[in-house]
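> no sequence for this one, just the structure:
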């Protein structure tokens, strides 16, 4: 009888010990998840989204005005991730005189939206991944844009080149500008859908 009581006491102790160990493990997992969530929130708070990054860069003032006129601020501020091939002010300046002003008018909103979303790809593709995709696919890689058209990516003299639906080309002049919801690659020419 004494042995049975001793065994019962040992079994109860072992059960409590295991239960406490499992509870401790659960608490550690919950703490790790909480720390990860806080770290992600801090990174997101520190790094602005695509619109915030563009708005904070003097090279993208025309692009930001166009995004606002097209009503795409909320979309490009969304969760994403997005890869934006962002024309610089100089890229917009290459368009025929009066084009930008015309596109910014309310009656041109649909055309402007089509052009801007042609510069956006769903997913986050940093320069290294783009270059690898180009090299893996015999020197050319086609991406589908949010607008629905496609852009061919290739390499020339070590630079990533974009060829639009009309055959015009643009060069990535600044790669991997980080944003909380994706990445921006600055380009030197506005690309156009069909």
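Thanks, I have it. A quick note: this is a predicted structure, and the numbers were derived from the prediction, not measured.

> CA atoms for contacts and neighbours, from now on please.
Fine.

> could you point out which element follows the longest helix belonging to the chain?
Counting residues, the longest helix found in the chain (DSSP state H) is helix 2-46. Going down the chain from helix 2-46, the next helix or strand is helix 50-55, by DSSP states H and E.

> what's the next secondary structure element after that following helix?
Following helix 50-55 in sequence order, the next helix or strand is helix 61-70 (DSSP H and E).

> got another one to weigh against that:
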């Protein structure tokens, strides 16, 4: 799978086609871990809808700041100006009927804003003030707080064969 990301000219590749990719380590991938964790049902649905699941299952080492389902419900409720639940958000993502003028391209951009190149444990994230993301923008870091309070890191170091997941309690806006 190959996915070109908008005007930023970034390329996400899954599988063996990446020159800089390291051989996969044993164990579950980022997508496997997220799929097996009931806090990330909406995130996984969004990743699949955006066709990023292959890239997040590939060999490239990545760090994902993973918003919980509650985070997506809050965002989608604000966009829809309605009180939505998890099933409503899953239906919106799977049907492509996104609230507030949100498009699939927006979803891709938002998801890539949650992914940082390289394997970064909490120990290497927390002391940094800015982290580059795969959408070309940077995430601001101030201890466990991201982007001036858009989200906080509430769980760290879910280690995958192709990177690390940190759990966050909000959806970051690029």
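Structure received. Computed from a predicted model, the values in this text were never measured in an experiment.

> do you know how far the equivalent of residue 78 of structure 1 over in structure 2 is from residue 113 of structure 2?
If you follow residue 78 of structure 1 across to structure 2 using TM-score structural alignment, you land on residue 58. Per C-alpha to C-alpha, to the nearest Å, residue 58 of structure 2 is found 18 Å from residue 113 of structure 2.

> so between those two, which is more surrounded?
residue 58 (27 against 23; other C-alpha atoms under 10 Å).

> list the buried ones in stretch 24-40 of structure 2?
Using 16 or more other C-alpha atoms under 10 Å as the test for burial, stretch 24-40 of structure 2 gives 24, 28, 29, 30, 31, 32, 33, 34, 35, 39, 40.

> the fourth one matches what in structure 1?
So the one you mean is residue 30 of structure 2. Aligned against structure 1 by TM-score structural alignment, residue 30 of structure 2 finds its counterpart in residue 50.

> ok, that match - contacts?
If you count contacts by C-alpha atoms under 8 Å, 6 or more residues apart in numbering, residue 50 of structure 1 has them with 76, 77, 179, 180, 181, 182, 183, 184.

> which of those residues lies closest to residue 123 of structure 1?
residue 182 (7.2 Å; C-alpha to C-alpha).

> to which residue of structure 2 is the closest one aligned?
So, by TM-score structural alignment, residue 182 of structure 1 is matched to residue 163.

> how about residue 156 of structure 2: what's its closest non-neighbour residue?
Using C-alpha to C-alpha, 6 or more residues apart in numbering and skipping residues adjacent in sequence, the residue nearest residue 156 of structure 2 is residue 166, 4.4 Å away.

> next, the buried residues of the helix or strand where the one you found lies.
Assigned by DSSP H and E, residue 166 of structure 2 belongs to strand 163-168. Of all the residues in strand 163-168 of structure 2, those buried under the rule 16+ other C-alpha under 10 Å are 163, 164, 165, 166, 167, 168.

> and that strand, how far from structure 1 on average?
Superposed on structure 1, strand 163-168 of structure 2 shows a mean distance of 0.2 Å to its aligned residues (mean C-alpha distance after the TM-score superposition for structure 1).

> what helices and strands are in contact with that strand?
helix 30-35, strand 62-67, strand 151-160 (3 or more C-alpha pairs under 8 Å, 6 or more residues apart in numbering; DSSP states H and E).

> dump these into CSV; add distance to residue 119 of structure 2 as well.
Formatted as CSV, these follow (distance: least, C-alpha to C-alpha, whole Å):
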stretch, distance to residue 119 of structure 2
helix 30-35, 11
strand 62-67, 5
strand 151-160, 9
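
> please identify the deepest-packed of those.
Of all these, strand 62-67 carries the top mean neighbour count, a mean of 26, counting by mean count of other C-alpha atoms under 10 Å.

> and the aligned residue in structure 1 for residue 69 of structure 2, what does it touch?
The alignment partner of residue 69 of structure 2 in structure 1, by TM-score structural alignment, is residue 89. Taking C-alpha under 8 Å, 6+ apart as the contact definition, residue 89 of structure 1 lies against 59, 60, 61, 62, 63.

> looking at it, the residue nearest to residue 156 of structure 2 is touching residue 40, isn't it?
No - assessed by C-alpha atoms under 8 Å, residue 166 of structure 2 is found out of contact with residue 40, at 11.6 Å.

> residue 43 of structure 2 maps to what in structure 1?
Using TM-score structural alignment, the partner of residue 43 of structure 2 in structure 1 is residue 63.

> tell me, how many residues neighbour its match?
The number of residues near residue 63 of structure 1, taken as other C-alpha under 10 Å, comes to 21.

> surely it touches residue 85?
No - counting by C-alpha under 8 Å, residue 63 of structure 1 does not reach residue 85; the two are 10.9 Å apart.
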